[in-house]
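K.L.:
I would like the atomic coordinates for the input below:
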Amino acid sequence: MELSGKVAVVTGAGRGLGRAYAEALAAAGAAVIVNDVDGNAAAAVADGIIAAGGRAVAVAAPVGSAETADRLVGTAVKEFGRLDVMVTNAGILRDRVLWKMSDEDFDAVIDVHLRGTFTCARAAAVRMREQGTGGRLILVSSPAGQRGNFGQTNYAAAKAGIVAMARTWAMELARANITVNAIVPVAATEMTKTIPVFAPIIEESERTGQPLPQWLRRDEGLGTVEDVAPLVVYLASDASAEVTGQAIGIGGDRLALWSHPSEKAVAFANGGWTAETIAGSWQTGVGAEPETYGVPAPKVPDEKS
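P.N.:
Have a look, this model is predicted:
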């Protein structure tokens, strides 16, 4: 994919998935604003891109506020003359079960993930509409936002909201030729190392330099951060001009399109429903096949290959 002449902002790009996105976009020819709350990490990524022959500028700032969003967009315009791609990747975790989650735990995650996506996307949309040449908003969601996950009230709510915003903005920005998509990445990162069944496998792969086992890459869709980055490059390119309003999963060897919520079963009662008629018909009617919930537990084969 050729991205020469395009300018991208990647938030939370100092390490992990964000770093992979920034480096892949730069390798494809885009100039990149590398944002991270850790200034040293952002600078290291930008320096690496420049050393490899690319163009990059680091911006150290916490995502969430309109001021940071405006600063990121302003830096893109000042340094490279325009903005074509906004990748809202920055995020934090404050995992707690519901009855132990504090207001601060909830607000911190919502502020970075959900508000940060909103403010950065808004600032980018304003600039892209002014330019009049279209653009790309690539929002980062999670399987937890699609299915829920134990101990992640704040994170799951934010990631679900991000997909809802992608669908909404795809409609609002269509006339400006700005596409909006959510990606649902799965990769071996510091976050996934906290999952007990994955931790020893990832650590063994890092220690030996051997690739992750095929069952993990295919069945669980979990690979390296570099496995995820090509989706961001594709969505940033002209080749994806007709793709918008979608939630797209990627990880390991797996690429998937997530379905949008829709009515699964419908029943009617003349004159309306009462609590009693709902109870009487639930198990044989619309509730006969209830939906599952939660991220499924990994299925570890007896013989890993």
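
K.L.:
Only C-alpha atoms from now on, for both contacts and neighbour counts.
P.N.:
Noted.

K.L.:
Would you quantify the distance from Arg217 to Gly223?
P.N.:
Going from Arg217 to Gly223 by C-alpha to C-alpha, to the nearest Å gives 5 Å.

K.L.:
Alongside the first, I'd like the structure of this one:
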Amino acid sequence: MDLAGRVAVVTGAGAGLGLAYARDLARGGARVVVNDVDAAAAEAAVEAIRGEGGIAVAEAAPVGDSEAAQALVDRAAGEYGRLDVMVTNAGVLRDTVLWKMTDEDFDAVIDVHLRGTFTCVRAAAIAMRAQGEGGRIICVGSPTGQRGNFGQTNYAAAKAGIVGMVRTWAMELARARITVNAVIPVAATAMTRSVPFLKAHVEALESGAELPPYVRRTLGLGTPQDAAGLVTFLASDAAADITGQAIGIGGDRVGVWSHPQQISAAYATGGWSADDLAGVWSTALRPHLQTFGEQLPQPQE
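P.N.:
Purely as a prediction, here's the structure:
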């Protein structure tokens, strides 16, 4: 992919998936503003990109509020004269079950993931619309936002909200030729290390072991680098007609997530009473009820 002349901002790019996205964009020729709450991590990421021949600068800030979002857009414009790509990757975890989750646990995750995505995309959209040359907005979701996950009320709410905003923004920004998509990655990172059914595989990868085909294909789990190509593709001219989508990537697998839609219906003239619903539920609606949480196949021997 040739991204020469493009300018990208990647939030939460000091490590893990964000770093992989920033490095891959730079390899494609984009000039990158690397954001992270950890200034040292952001600077180390910039050095890694420059060591590979890329162009990047660091902008340390905790995403969430409007001031931080505007600072990122301003840094891109100040350093490189424009903004073409916004990748909202920054996130935190505060996992615990519902009855133990505090207001602070909930607010911290919502502020970084959901509000941080909103403020950064809003600032980017204003800048891109003013340029009048289109743009690419790539928001990072999660399977948890698509399916739910035990102990992640706050994270599930934020990630589901991000995909909902993506569909709305795709409509609102279409006339400005700004595409908006969500990436749903599964990769071995510090964040996925906390997921029980992935922990052993993440630790194995960290120890230098190769992931077996079952993990890379069936679970769709790989390295952060395995997920980076999708972001670069969506930032390119090759993806100019792709918008409003949630696209999963991980290990050896890539796929498109469905949007919520009504899958069954029954009708009663004059509406439905509770007794009416009880009478038809088993035959008309129960067969169509959906699963929730990750439905994992058994490992292959």
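
K.L.:
And the TM-score, once the two are fitted together?
P.N.:
Their TM-score after superposition, calculated using TM-score structural alignment, normalised by the length of structure 2, is reported as 0.98; 301 aligned residues with a C-alpha RMSD of 1.1 Å.

K.L.:
circling back to that earlier point, so Arg217 and Gly223 of structure 1 - more neighbours on which side?
P.N.:
For Arg217 of structure 1 versus Gly223, the count of surrounding residues by other C-alpha atoms under 10 Å is larger for Gly223: 26 against 20.

K.L.:
contacting residues around that one?
P.N.:
Residues near Gly223 of structure 1 by C-alpha atoms under 8 Å, 6 or more residues apart in numbering: Val186, Ala187, Ala188, Leu212, Leu216, Arg217, Gly251, Gly252, Asp253.

K.L.:
How about it: what's its closest non-neighbour residue?
P.N.:
Gly252 (3.7 Å; C-alpha to C-alpha, 6 or more residues apart in numbering).

K.L.:
Looking at structure 2, name the residue matched to the one you found.
P.N.:
Residue pairing (TM-score structural alignment): Gly252 of structure 1 is matched to Gly251 of structure 2.

K.L.:
can you give me the helices for the stretch 201-305 of structure 1?
P.N.:
Using DSSP state H, counting those that start in this stretch, the helices of the stretch 201-305 of structure 1 run over 214-218, 225-236, 275-281.

K.L.:
Dump those into CSV; add distance to Val85 of structure 1 as well.
P.N.:
Listed next are those as CSV, based on distance: least, C-alpha to C-alpha, whole Å:
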stretch, distance to Val85 of structure 1
helix 214-218, 28
helix 225-236, 6
helix 275-281, 48
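
K.L.:
Of these, which is nearest Asp95 of structure 1?
P.N.:
With C-alpha to C-alpha as the measure, helix 225-236 is the member of those nearest Asp95 of structure 1 (22.2 Å).

K.L.:
helices or strands next to that closest one in the packing?
P.N.:
With contacts defined as 3 or more C-alpha pairs under 8 Å, 6 or more residues apart in numbering; DSSP states H and E, helix 225-236 of structure 1 has these neighbours: helix 16-27, strand 135-140, strand 247-251.

K.L.:
Mean distance of that helix to its aligned residues in structure 2, please.
P.N.:
Superposed on structure 2, helix 225-236 of structure 1 shows a mean distance of 0.3 Å to its aligned residues (mean C-alpha distance after the TM-score superposition for structure 1).

K.L.:
so the strand ranked longest in structure 1 matches what in structure 2?
P.N.:
What stands out as the longest strand in structure 1, according to DSSP state E, is strand 178-185. Aligned using TM-score structural alignment, strand 178-185 of structure 1 spans residues 178-185 in structure 2.

K.L.:
Met191 of structure 1 - how many residues pack around it?
P.N.:
So Met191 of structure 1, with other C-alpha under 10 Å, has 12 neighbours.

K.L.:
so what does the lengthiest helix in structure 1 touch, helix or strand wise?
P.N.:
Looking across structure 1 with DSSP state H, the single longest helix is helix 153-172. Using 3+ C-alpha pairs under 8 Å, 6+ apart, the elements in contact with helix 153-172 of structure 1 are helix 103-109, strand 135-140, helix 143-147, strand 178-185.
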